[in-house]
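# when you get a sec, could you give me coordinates for this:
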Amino acid sequence: MRIDISLLPALAATFMLVFARIGAMVMLLPGLGEANIPVRIKLAIALLLTLVILPLHRAAYNIDMQSITALLVLMMHEIVIGIVLGATARVTLSALQVAGSVIAQQLGLGFVTTVDPTQGQQGLLIGNFLTILGLTLLFATDSHHLVIAALNDSYSIFAPGEAMVSGDVASLATRAFTAAFKIGIQLSAPFLVFGIVFNIGLGVLARLMPQMQVYFVGVPLSILFGFLILALVLVTMMGTFLEYFIGVMHQLIPSR
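Predicted coordinates for the structure are as follows:
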């Protein structure tokens, strides 16, 4: 009995190429690519996804085992695609940080910072709260499955070996950043209105009663009313964010 193992080198090379795309994406994904997630966990998830995706798209790779340069170029191509996909999903989460920063400034809490567990660095308290809540909702509603679907359909958008159109990538990045900033401002719109009305009221009060220490009266009231507004609009805010995230993921899944 003779076993043909001539296909093993090509299969191993294909596995590494698929792993390069998936691994680069996993390292940037919201919830999975965070700084506090152990590297072994990230590698395990990337390997598991590779084992799932490899049989589906193995035929898309044309491996030339005679040229190491071609393999290296193809691997760099796969890594760039993974970074583009992961960064697109990551940028969507930054909309909550933008909203949190605006809300904190309007409530007078711009100086209150804590360690952001998703970034491993200092961040505004309200922004960190919204980010953690957004991540929780993404997993609670199974919206992270759309990321895996986008990874699977990325082979029809960015076929292995085909040159990436820089204009398309730049357009995707530009739309992702602008949409994140726009959604962040829209989420914080009630607090912008509140900040304008409240500060105008304080200005009028200061003119009518110059002897009153407006600052010491205004800051506690601003925080109190701000948290009341946050409690009222939080459900709507997070629902809008989920719709935005799902819409971005569907843009990466053209076949669905």
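# C-alpha only now, for contacts and for neighbours.
OK.
# residues touching A176, list them.
A176 is in contact with 88, 91-92, 248, counting by CA atoms under 8 Å, 6 or more residues apart in numbering.
# same thing but 10 Å
By CA atoms under 10 Å, 6 or more residues apart in numbering, A176 lies in contact with 87-92, 170, 182, 248.
# ok, now V52?
With CA under 10 Å, 6+ apart, V52 has these contacts: 46, 152.
# before we move on, what about F194?
For F194, counting by CA under 10 Å, 6+ apart, the contacting residues are 103, 106-107, 188, 200, 222, 225-226, 229.
# following up with a second sequence; could you model it the same way so I can compare the two?
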Amino acid sequence: MIAQAPNLDDLLGIGGIELQQVFDLGLVFFLHTLRLSAFFLSAPFFGAAAIPLQARIIISITVSAALFGLIEVPDPNSLPFLAMIRVVLVEVAIGLAMGLILTILFSSVALAGEKIAASAGLGFAAQVDPNSGGQTPVVSQILNLFAIAVFLSLNGHLYCIAMIRMSYEILPLGQPFAFDQLVGAGLDAAGHMFAIASTLMLPVVSLLLLANFTVGVVTRSAPQLNLFSFGFPLTILACFFALYFSTTPFSLAIRDMIDFMFIFLEDSLMDAG
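This is a model prediction of the structure:
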């Protein structure tokens, strides 16, 4: 007896699911990953150059799979092509804006490190930073790594994913939002960056100011002393001692900064929604 060849409908059907349904499911999943992928591209730690692109893709797909079914997604078949393009651009804009706001606020630590290095005479001790693409003082990179360690120890990466989940409730997928509010939030974040950096660097810079004042008094009373051979080593040594003894207060200040970052981002999303 000759077996009957399967027809085209049997080949296109997979366990009762038609091929068109598979395409629609893939498109819906693609819409889930847009905001996450854009956020991981620009967010602190996730957007670092040290994180491989393959790891970001895997994380985006994994988190999107975990959120799949929990987010309301418009029917792809009911949207025309131009409307679909608008939804894609809106999702990418929201993810990039959220990540950039956190990155701007997180850059306060690097800015504080640059000012500390300049005050201590360590501005020449710089190396190429792969994240910024330019030369950054070593003190700034050390403080940045310290801030990342505090960020991870406080489960900041999990809070980032929770913020993404909450953003879908405030700014639903495919719905218009006040983009100018997010732009204004980015500008406000730049102002807060300088304020936070000033708070972080103030204790160390104040001690360095006292050290420079002491060097000035000593060199004024004993002009025969060489400023370069006496003042610079003392200032650098005072900087190292200040950074060592300010480790605990600095970690507490970074904890407060991280809390402020997420509160500021939540308020920005509420204003945009």
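# report the TM-score for the pair.
The TM-score (TM-score structural alignment, normalised by the length of the first structure) is 0.90; 254 aligned residues with a CA RMSD of 2.2 Å.
# ok, so of the contacts of F194 of the first structure, who is nearest V18 of the first structure?
S188 (39.8 Å; CA to CA).
# what does the closest one align to in the second structure?
Applying TM-score structural alignment, one finds that S188 of the first structure aligns to M201 in the second structure.
# one step back: by neighbour count, which of the contacts of F194 of the first structure wins?
I103 (29 neighbours; other CA atoms under 10 Å).
# name the helix or strand for it, please.
helix 68-107 (DSSP states H and E).
# which part of the second structure matches the helix or strand following that helix?
Using DSSP H and E, the next helix or strand after helix 68-107 of the first structure towards the C-terminus is strand 113-116. Aligned by TM-score structural alignment, strand 113-116 of the first structure corresponds to residues 126-129 of the second structure.
# in that stretch, what's buried?
By 16 or more other CA atoms under 10 Å, the buried positions in stretch 126-129 of the second structure come out as A126.
# check contacts around the counterpart of V218 of the second structure in the first structure.
Aligned by TM-score structural alignment, V218 of the second structure pairs with L205 of the first structure. For L205 of the first structure, the contacting residues are 199, 212, 214, by CA under 10 Å, 6+ apart.
# which of those fall in helices?
199, 214 (DSSP state H).
# which of the three states applies to the residue sitting nearest the centre point of the second structure?
The centroid of the second structure falls nearest to P44 when counting by CA atoms, centre = their mean (2.2 Å). Assigned by DSSP: H, G, I helix; E, B strand; the rest coil, the conformation of P44 of the second structure is coil.
# and it, what pairs with it in the first structure?
In the first structure, P44 of the second structure lands on P30 (TM-score structural alignment).
# and the gap between that match and L7 of the first structure?
36 Å (CA to CA, to the nearest Å).
# same question, A149 of the first structure
29 Å.
# of those two, which one has the most company?
A149 (15 against 8).
# the more buried one - that's part of a helix, no?
Yes. Per three-state DSSP, A149 of the first structure lies within a helix segment.
# ok, now which ones touch the closest residue to it other than its chain neighbours?
Nearest non-adjacent residue to A149 of the first structure, counting by CA to CA, 6 or more residues apart in numbering: I253, 7.0 Å away. Applying CA under 10 Å, 6+ apart to I253 of the first structure gives the contacts 146-147, 149-154, 156-157, 247.
# among those, which one lies nearest to T178 of the first structure?
G247 (14.2 Å).
# which residue lines up with that closest one in the second structure?
Using TM-score structural alignment, G247 of the first structure sits opposite F260 in the second structure.
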